[in-house]
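J.: sharing a sequence plus its predicted fold:
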Amino acid sequence: MFLEWNVRTLQWYADAEEYTGFFRALAAEIAPSIAGVQSLCDLGCGPALFDFEIAPLVRSVECADTSEAALAFVEKRARALGLHNIFPVLADCEYPSGRWDVAFMSFFGSRHLDRYLPLCKKLIAVVSQSSDAALFPEKDRGYVRNTAQNTAKYLDLRGIAYKLVWKRQEFGQPFSSLEEARGYVKLYAPRVCAEEAELFLKQRIVKTGSTAFPWYFPRKKTVGIFFINGGLK
């Protein structure tokens, strides 16, 4: 989904991580491949939820994004967690500059991964493949999402070697109330009429039994994790 980061969308994303542990599981999958790494840059980091999980294993983590709201969220959360090796950086990651042991990307930049290879010793990219359910009415989606399969074809055509690991993990959206769920659908599907939005809500939402998040849009998400050697030595 296309996200414009603001206080509300950042909190929803953080709530999804708290409830499902998606990025925690992702970090556990990736951790063995970055043991002993000195520097990592998360390009297009958004709220950098992966970085908070991986930071204890890395000396320095740069979190780069064009969104000042996202970077403010990152800085505040890093302070709250006592993580002093996370550094928010305001930068256009479509045209990055810098040198790192690891360049990391999740749901960003996967159409042209080769442009990032000269900047790092290793590139790790998480690319969506499929989800078993939608978080908002799909007819309102305004863009064509890239897929892990297309990324693999792109790399194959250019003769770029990679390791690809598939992972399937719960990553839906929890809510504190039905009204919050209605606000979520309205924000991400603004052109859907009230009747359609209510029908979507009725068909998709489930009760959880959780005090903090009693309502939930369940969704299992399949991603491909690409491990590629970069050009730096």
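T.: Alright, I've got the coordinates.

J.: C-alpha from now on. contacts and neighbour counts both.
T.: OK.

J.: setting aside sequence neighbours, what's the nearest residue to residue 71?
T.: Once flanking residues are discounted, residue 71 sits nearest to residue 88: 5.6 Å by Cα to Cα, 6 or more residues apart in numbering.

J.: surely that neighbour and residue 62 touch.
T.: Yes. Judged on Cα atoms under 8 Å, residue 88 makes contact with residue 62 at a distance of 5.9 Å.

J.: ok now the helix or strand hosting the residue nearest to residue 71, how far from the chain's centre?
T.: Taking DSSP states H and E as the criterion, residue 88 maps to strand 86-90. Computed by Cα atoms, centre = their mean, to the nearest Å, the chain-centroid distance of strand 86-90 equals 16 Å.

J.: in terms of secondary structure, what does that strand contact?
T.: Counting contacts by 3 or more Cα pairs under 8 Å, 6 or more residues apart in numbering; DSSP states H and E, strand 86-90 is packed against strand 60-65, helix 68-81.

J.: contacts for the helix or strand that it is followed by?
T.: With elements assigned by DSSP H and E, the helix or strand that comes after strand 86-90 is strand 100-106. For strand 100-106, contacts defined as Cα atoms under 8 Å, 6 or more residues apart in numbering pick out 34, 37-45, 116, 119-127, 232.

J.: how far off centre is the lengthiest strand in the chain?
T.: Across the chain, the strand with the greatest residue count (assigned by DSSP state E) is strand 120-131. Strand 120-131 sits 10 Å away from the centroid of its parent chain (Cα atoms, centre = their mean).

J.: take the one below as the second:
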Amino acid sequence: MFQWNEEMVRFMRDASEYSDYHRRLVQWMLPDLHPVDHICDAGCGLGYLSLALSPYVRRVTAADRSQEALSVLRENCTRRAVQNIDIRPGDIRADSPDTAYDAMVFCFFGTIEEVAAIARDQCRGTVFVFKKHYATHRFSVGAHPTGHESFRAAAEWLAERGIPFEAAELELEIGQPLRSTEEARRFFRLYSRDEDKSVITDEFLRGRLIETGRTDFPLYLPHKRPVGCLKFSSKSL
């Protein structure tokens, strides 16, 4: 089970606010969203996708188990005067809404089988699923498998069960802005799957980082993330 900590929250917050990644995910969803919709962002994390969705729908329910992550969303809702996001702490599997959601989005959330079970119970409309579309871990020195269900595996699961779906492949920039080389080293030590962290050398960092010319984030770790996008109707489950 993924657990946020203070440093992870800070890094993800910086990356989310530096890029237009979540806005571009929403752009792919927009043709299937309506102003009257109530959508659930399942496993919303820090809630930046919920914030990007909020101008386009009547209501967003942002659900996550992590109070640390949800505290960022609460702060952003207050700071941005966003009033149509309901924050739902806890495990989404354990508590169904009184009225089914018009749509649900699962961004890097569990397996497609878990998604289908939740959507069958809680959604009456479109289900959006975003999956990693790359095989190796992006913040390691060595080649380490991601260990997560792939976009292709999820699409195959739907196809094998005769569930109609639409698919797309996006490549979106969501790199990491950094305040110093030492912060970059801490970032790689935190996320690298290399057992021997001594491989994160100054030479390695120089090869991965670019200078931005900014005073707040003088360094940047670029990363174009391949994302597999799936959408289908909960009525077909």
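T.: Nice, thanks for sending it over. Since the structure is predicted, the reported quantities are computational estimates derived from the model, not experimental observations.

J.: and the TM-score between these chains?
T.: Once superposed, chain against chain, the TM-score is 0.89 (TM-score structural alignment, normalised by the length of the first structure); 230 aligned residues with a Cα RMSD of 2.4 Å.

J.: hmm, back to that, the strand holding residue 88 of the first structure vs the second structure, average offset?
T.: Compared with the second structure after fitting, strand 86-90 of the first structure has a mean deviation of 1.1 Å; criterion: mean Cα distance after the TM-score superposition for the first structure.

J.: need the residues that contact that strand.
T.: Under Cα under 8 Å, 6+ apart, the answer for strand 86-90 of the first structure is 51, 55, 60-68, 71-72, 74-75, 78.

J.: and of those residues, the nearest to residue 15 of the first structure?
T.: residue 74 (14.5 Å; Cα to Cα).

J.: show me what the closest one aligns to in the second structure.
T.: Matched by TM-score structural alignment, residue 74 of the first structure corresponds to residue 73 in the second structure.

J.: show me what contacts the closest residue to residue 176 of the first structure other than its chain neighbours?
T.: Leaving aside its sequence neighbours, residue 176 of the first structure sits nearest to residue 213 (Cα to Cα, 6+ apart; 4.6 Å). Remark: with contacts taken as Cα under 8 Å, 6+ apart, residue 213 of the first structure is in contact with 174, 175, 176, 177.

J.: would you map the helices across the second structure?
T.: Ranges of helices in the second structure, per DSSP state H, are 6-18, 21-29, 48-53, 67-80, 112-122, 151-160, 181-191, 202-208.

J.: quick one: closest of the helices and strands packed on strand 86-90 of the first structure to residue 165 of the first structure.
T.: Taking Cα to Cα, strand 60-65 is the member of those nearest to residue 165 of the first structure, at 23.0 Å.

J.: check the mean deviation of the closest one from the second structure.
T.: In the superposition against the second structure, strand 60-65 of the first structure averages 0.9 Å from its aligned positions (mean Cα distance after the TM-score superposition for the first structure).

J.: what stretch of the second structure does that strand fall on?
T.: On the second structure, the counterpart of strand 60-65 of the first structure by TM-score structural alignment is residues 59-64.

J.: which ones are touching the residue located most distally from the centre of the first structure?
T.: Ranking residues of the first structure by C-alpha distance from their mean position (Cα atoms, centre = their mean) puts residue 195 at the top, at 30.6 Å. If you count contacts by Cα under 8 Å, 6+ apart, residue 195 of the first structure has none.

J.: just residue 192 of the second structure next, same as before
T.: 139, 140, 141.

J.: what sits against the last one?
T.: Under the criterion of Cα under 8 Å, 6+ apart, the contact partners of residue 141 of the second structure comprise 192, 194, 199, 200.
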